[in-house]
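Asks: With the sequence up front, the predicted model follows.
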Amino acid sequence: DNIGSLIELTHYKKSEYKKGVPDTTDALLVSCLPGSSVYVESFGFWKGNFSLEKYNENSSMWELVRTQDGNHSQNYNFTEKNEEEYIVRYRVTSTEFDTTIWSGENEKQTGYVTLQSFGNDYSGIIKITEYISGKKVKGKVLRTIGSTDATQIWAFSPWSRSKGYPTAAGFFEDRLVFAGSTRYPQTFWSSKVGDYYNFGTSTPVVDDDAVTATLNGGQMNGIKAMVAFGELILLTSGGEYKVSGGQGKALTPSNTLSQAQEYRGISDVLPVTVGSRIVFAQQQGNIIRDLAYSYEADKYTGDDLNLLCSHLFDGHKVVAMTYQQTPDSIIWFVRDDGLLLGLTYIKEQDIYAWHKHSIKNARFVNVCCIPGGECDELYAVIERNGQYENVMLEKRNDNDVPEEQIYVDDGITVRGSDIKEVTGLTWLEGETVAILADGNALPQQKVEGGKVTLSEKHGYSVVHVGLPIDAVIKTLPIEFQMQDGSSISRKKRIGNLSVLFKNTRGGLYGLSEEKLDEIKWRDTEAYGQPTKLFTGKKKIVLPAAGWDETQQLIIKQDAPLPMTVLAIVPEIVPGG
């Protein structure tokens, strides 16, 4: 099970000291630990030069660090720091180091050079590549080991095939952070500052070293997601925690502070951020919550967002979610039965509006949002007839040109002159489709032989064909307060209603889905011209209105045309 995992071996590496007369060979050679230094000093009488070189492991060549010239009795010393993350070999060489100027005198004054490195604990890393026996494996050296001697100071990496790998990742204070492996579900690991591939520490520890810490919760709840604000928010299966350096300080190995905020728990679905708020599915996947810092409570807290629409989650849970910031600030959720739920979420205006969406003969599998030129583009994976497809859900068409309205699913637009039929509809074979031709809604047809016939006599210029989409608004039961109490238990009648529309045409209305009347739109348009899109207030009479204790208004759009309802004002007649 250790194949592919890393093992760290720690040895004490002794100081090294070399003394001699340098020449073109590497007689004066020492190894220097990472972060440590080599000290070079010359003594006695000599003239010429000597050079300090270091060995480059990547190019397998010696590189010049510094050259020192000398003349007679002048002595020199300097220090060179090893900035690498591994042991580096240094040597002193010379092309001319003349000591004969002291010939025949006191030999103790003959010139020489010393090269010294300093000892300390050092850890090398090996990746295990092959299993041989219970006491022997083969490996590849990833970071030079200090010695091949046996050592009692060693450690396996926290991630491996048997221990599992992190379930969450992100960035915080210029550190790369991983969290929540199988063996260590409440632990997080952060890299050095600005060095995302380096999770090492120094001796002694410094502030920009890597940080490894474990949440100090009362239960073993694995970390599933992280979000970086002023603090690092870690979301676990049983609660929400904030991690920081405390009192506005940066996170360091010596001041890591984790504090529990709430004990709600998060599901396996990744959360989304909306401004300064986190929106996530609670552990069971059937409750949606938000989380943000509260000055009143002095902690991160939030609300239940589906409290008023819990029927959308009865017996179901969320399996995917994404956030579409523009144009309408909508959080999209995929339910486990393939239904797409939307939450229009504008916290500043206290707007939490839920809506559900479906595709004919298909189910949603996953969704994601990608920034586009005009707005965030919503993409989805759907399953239709056992096949998976990638689709993009287009934004609403905001213009008021009837011919350019596209409100069909899986559709196609054909442009030309004198178009009397649309062919090539092989993917819609056998389906009943909606048709909008030059801004006029034609009767729905069944696709046969990959085509539909528009007209045998009259041709069109712009034709949209696709699966029909039914959009329905159904109000809550209409109630109001009367002088002698609530109207909830009294009969009432709705004879008229005023509806404020924007760029709308088509649609039905009524009090029961079994009996809906068509909204009349045509006004002063010339014969043969499509009815214009309507913007404004329209008064509608309910011919089948009756007396009932529960009254709910229904507005339905069954045509391939736009409808935007801005307000509904019913005229209510109370009864006994």
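Replies: Arrived safely. Residues are numbered from 1 along each chain as shown.

Asks: contacts and neighbour counts: CA atoms only from here.
Replies: Noted.

Asks: Count the residues that sit near S489.
Replies: As a burial measure, S489 scores 12 neighbours (other CA atoms under 10 Å).

Asks: again but with L308, I slipped
Replies: A total of 11 residues lie near L308 under the criterion other CA under 10 Å.

Asks: Make sure it is indeed in a helix.
Replies: Yes - the secondary structure assignment for L308 places it in a helix, going by DSSP: H, G, I helix; E, B strand; the rest coil.

Asks: Tell me how far it lies from T423.
Replies: In this view, L308 and T423 are 46 Å apart by CA to CA, to the nearest Å.

Asks: Kindly report the same for D208.
Replies: When CA to CA is the yardstick, D208 and T423 sit 65 Å from each other.

Asks: Over to E513?
Replies: E513 sits 35 Å away from T423 when distances are taken as CA to CA.

Asks: And for R66?
Replies: As defined by CA to CA, R66 lies at a distance of 78 Å from T423.

Asks: How about Y196?
Replies: Using CA to CA, Y196 is found at 55 Å from T423.

Asks: cool, and A250?
Replies: Taking CA to CA as the measure, A250 and T423 are separated by 64 Å.

Asks: higher neighbour count, these two?
Replies: With other CA under 10 Å as the criterion, A250 and T423 differ in neighbour count, and A250 comes out ahead with 16 against 13.

Asks: Skip the chain neighbours and tell me the closest residue to the more buried one.
Replies: Across the structure, with CA to CA, 6 or more residues apart in numbering as the measure, the residue nearest A250 apart from its sequence neighbours is S244 (6.9 Å).

Asks: Below is an additional structure, to be compared with the one above:
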Amino acid sequence: MAIQTPALNSFAAGELSPLLDGRTDLAKYYVGLKTLLNMIAYPTGGATRRGGFRFIAEVKNGYNTASAVRLVPFEFSTTQAYMLEVGDEYIRIMRDQGQILWTTDPNQSSHTFDTVQNWTDISIGAGQIGFNSASLALDVYAASNVASGWAEFQFANLASPEVVHRLTLENQNEATPIMAGVGDVRTINSASFDLSALAEQNGGTVTVDFDPNGATQIYVGLVNQNEGSATVDNVILRRKYYEISSPYISSQLFDIKYAQSADTMFKAHPSVHPQELTRTGHQAFSIADVPFISGVAAAGGDIFATDFPAVVSFFEGRSAWAATNNEPQAIWLSETTDIYDFSTGSNAASAIKATIRALKVNRIRWLIPLSDLLFGTTGGLWRIGATTTAEPVTPNNVSARQTESEEGSANIQAIGIKNGALFNQFHGQRLMRAQFTFTSAALSGAWEAEDLTILSDHIIGGDDNVATMIEMAWQQYPHRILWAVRSDGVLIGLTYNKAQDIVSWHRHLTGTEDNRASVESVAVIPGTQKDDVYVVVRRNVNGTIKRYIELLSDDRIRVITDGRLLDSYLDYVGDNDSSVIAVGGLDHLNGASVSISVDGATHPDRTVINNSVTLDNRASQVVVGIKYDSELETMRIEAGSELGSALGKVKRIGSAIILFYRSAGCQYGTEEDKLDTLAWRRTTDKMDAAPALVNEAIEVTMPGDWERAGRIIIKQSLPLPLTVLAIVPRVDTSED
């Protein structure tokens, strides 16, 4: 009987391919994992639970055949970044982790009173409405508490009945509350106030949000059921969320390529004239055809008037367009002094057209500006540069060459990253890095493509090897992670640092095992404390399919109350003087079973009823959302044998020392259905507060018996943090 205690102190290779299960001869085997689910591999070697996804908004059209949306980042500056919800012929804008709301909607209807105007008096008993000449407002008067002053107005021909609207008004009388309601059903009397939305407030602004559900005739009712007058002014009905029209339909969204310079973004699609999205303010975005000019007289000088490019970028001060339907192997570079001008000539600043020559069709898929203009085609990697490397590209020295790599590209926008590019291989199941390799002996170099999925070849294709990558985004800070969406709705991540040889894949599922959700889009913009990762998620909520925009929360947890470890969550953050017994605003999870954390501790699950949940006790910090499991499973532990390899030999892991960092318990074991729970709370901890996070090595006795696999599983199913830095198992191996 041989006993060993190997140290598993790095998981930097991430989740490895099942085909490597026996490759104990590889160095990466000993820093790899069989499973890394809903956890992130740190570049330093440990692994931590990902943060939960915070609910931001439901997409405009909910869920139907035309409701698919794509997220597109718009980075105006280092301090002003927007996330675009690009849907079926519309674009909505998000900033500072929330949707931008209309303040001045061109479609709005408003009332500032100089007369009663068209408001109808349907008061009950000794109630009435009238014009207040002193304050130029509408008085809604009741002679007693049994009377009702009632004013009604019909908004006819609502311009956008398919979107959520917001009603706001001012009540100038602090002493008398006003009830305001809006809906598509006409009110009858105060006893049957059957409007779809209702709010009551004394002095100040009253806000009511409602969904017309396609109705164009909308009624607004103002009711005072208290003795005295409520004095109302500035009644405004507007669309709630700021949006602009777009020429792209739902089926075209994921074929859009884009490139941005300051406040201008160019968009390219083979079926739509190139578009220019510009911004001059938070509610001042516009999109229109790019106003090209050139020496070509046809179509007013627009060289793309009828043949639209599919790819766009910028290079050396020029705009770059490529791959029209009629010329899929051509690239056009604008003048250096005017990115709209494609007038060709012999001057150094003149526009350039280059067509690659190959033995087979090489449709251009993407362009990335590096030292050369690197571009991927269906048949390989190419570059455009000057014939002399020290010079900029001009019409007289431009050179288009195929690189040494023959890896074709899928139709996904590549990502430029530190003198290279990450791109999806032609068949959609490999991630490649294009990089320039310099050979000092030969005093020359070449562009080459490296397969970053070679040790994790299952990560994109999935268990049945049919999934493909459909979109990806780069999160520079804090961990350097490439996020990608698979065609089967699984989100995958790659912690990547070439200088440290870190290539670590991880998978992320959201929703419960019997009600799995699907991620459909991902994008990243700079945030305040990290780069913000946004996703579009399709969820089944109480039998109804919904599409939500959600934001990945920070996994860097300092204290227990920092944790946001539930999906589609909303939170309440107060203090000891502002605790709550109920949490509302959970419309997006109405009817669903949810998990809850209160002041850093777990709470029994609840079902959301009437958009809220009630707690057992008051709490100052509450997080409500959908639970998810995080799991780390090691490879077969190759240790414990004195007669060669321990692979496949009967062994038992009797105990293990687990080094935790800022963690709050876990489940552990050697078999999925035989896990023990590590107690987080100790007898010395106070019962009225959550215990402190664990930062220590803890020895545990492993459940399970003798078997041949020899793996260790560490799992967290509660909304609590978990970070594992190292595992030291005691392995008993039988030599019989």
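Replies: Okay, I see it. As the structure is a prediction and not an experimental result, all values here were calculated from the model.

Asks: so what number do they get for TM-score?
Replies: Once superposed, the chains reach a TM-score of 0.69 (TM-score structural alignment, normalised by the length of structure 1), with 420 aligned residues with a CA RMSD of 2.0 Å.

Asks: Now do whatever residue of structure 2 lines up with the residue nearest to A250 of structure 1 against L370 of structure 2, distance only.
Replies: S244 of structure 1 maps onto G385 of structure 2 when the alignment is built from TM-score structural alignment. Note on G385 of structure 2: its distance to L370 of structure 2, by CA to CA, is 10 Å.

Asks: Centre-most residue in structure 2?
Replies: Nearest to the centroid of the C-alpha atoms of structure 2, with distances taken as CA atoms, centre = their mean, sits Y534, at 1.6 Å.

Asks: Contact partners for that one?
Replies: Contacts were defined as CA atoms under 8 Å, 6 or more residues apart in numbering; by that measure Y534 of structure 2 touches 71, 522-524, 549-552.

Asks: residues near the residue nearest to A250 of structure 1, how many?
Replies: Taking other CA under 10 Å as the criterion, the count of residues near S244 of structure 1 is 21.

Asks: how many other residues sit next to L234 of structure 1?
Replies: Burial of L234 of structure 1, expressed as a neighbour count using other CA under 10 Å, amounts to 26.

Asks: Just give me the match in structure 2 for it.
Replies: L234 of structure 1 maps onto F375 in structure 2, with residues paired by TM-score structural alignment.

Asks: cool, S267 of structure 1 as well?
Replies: Using TM-score structural alignment, the partner of S267 of structure 1 in structure 2 is A410.

Asks: Its match against H427, yeah?
Replies: Yes - A contact is recorded between A410 of structure 2 and H427 when judged using CA atoms under 8 Å, the distance being 6.3 Å.

Asks: The two: which is more packed in?
Replies: Regarding A410 of structure 2 and H427, a neighbour count based on other CA under 10 Å identifies A410 as having more, with 25 against 13.

Asks: Provide the aligned range in structure 2 for the helix or strand hosting V391 of structure 1.
Replies: Assigning secondary structure by DSSP states H and E places V391 of structure 1 in strand 387-393. Matched against structure 2 by TM-score structural alignment, strand 387-393 of structure 1 falls on residues 546-552.

Asks: on average, how far is the matching stretch from the matching bit in structure 1?
Replies: On superposition with structure 1, the average gap between stretch 546-552 of structure 2 and its aligned counterparts reaches 2.1 Å (mean CA distance after the TM-score superposition for structure 1).

Asks: And P253 of structure 1, how far from V227 of structure 1?
Replies: 20 Å.

Asks: between the two, who's got more neighbours?
Replies: Looking at P253 of structure 1 and V227 with other CA under 10 Å, you find the greater number of neighbours at V227, namely 21 against 18.

Asks: so that one sits in a strand?
Replies: Yes - with three-state DSSP as the criterion, V227 of structure 1 is located in a strand.

Asks: So the nearest residue in space to K299 of structure 1 that is not next to it in sequence: helix, strand or coil?
Replies: Distances taken as CA to CA, 6+ apart place Y293 nearest to K299 of structure 1, at 5.6 Å, with adjacent residues excluded. State at Y293 of structure 1, reduced to three classes by three-state DSSP: strand.

Asks: Quick one: residues contacting the corresponding residue of structure 2 for Y293 of structure 1.
Replies: Structural alignment places Y293 of structure 1 opposite F436 in structure 2 (criterion: TM-score structural alignment). For F436 of structure 2, the residues meeting the contact criterion (CA under 8 Å, 6+ apart) are 419-420, 445-448.
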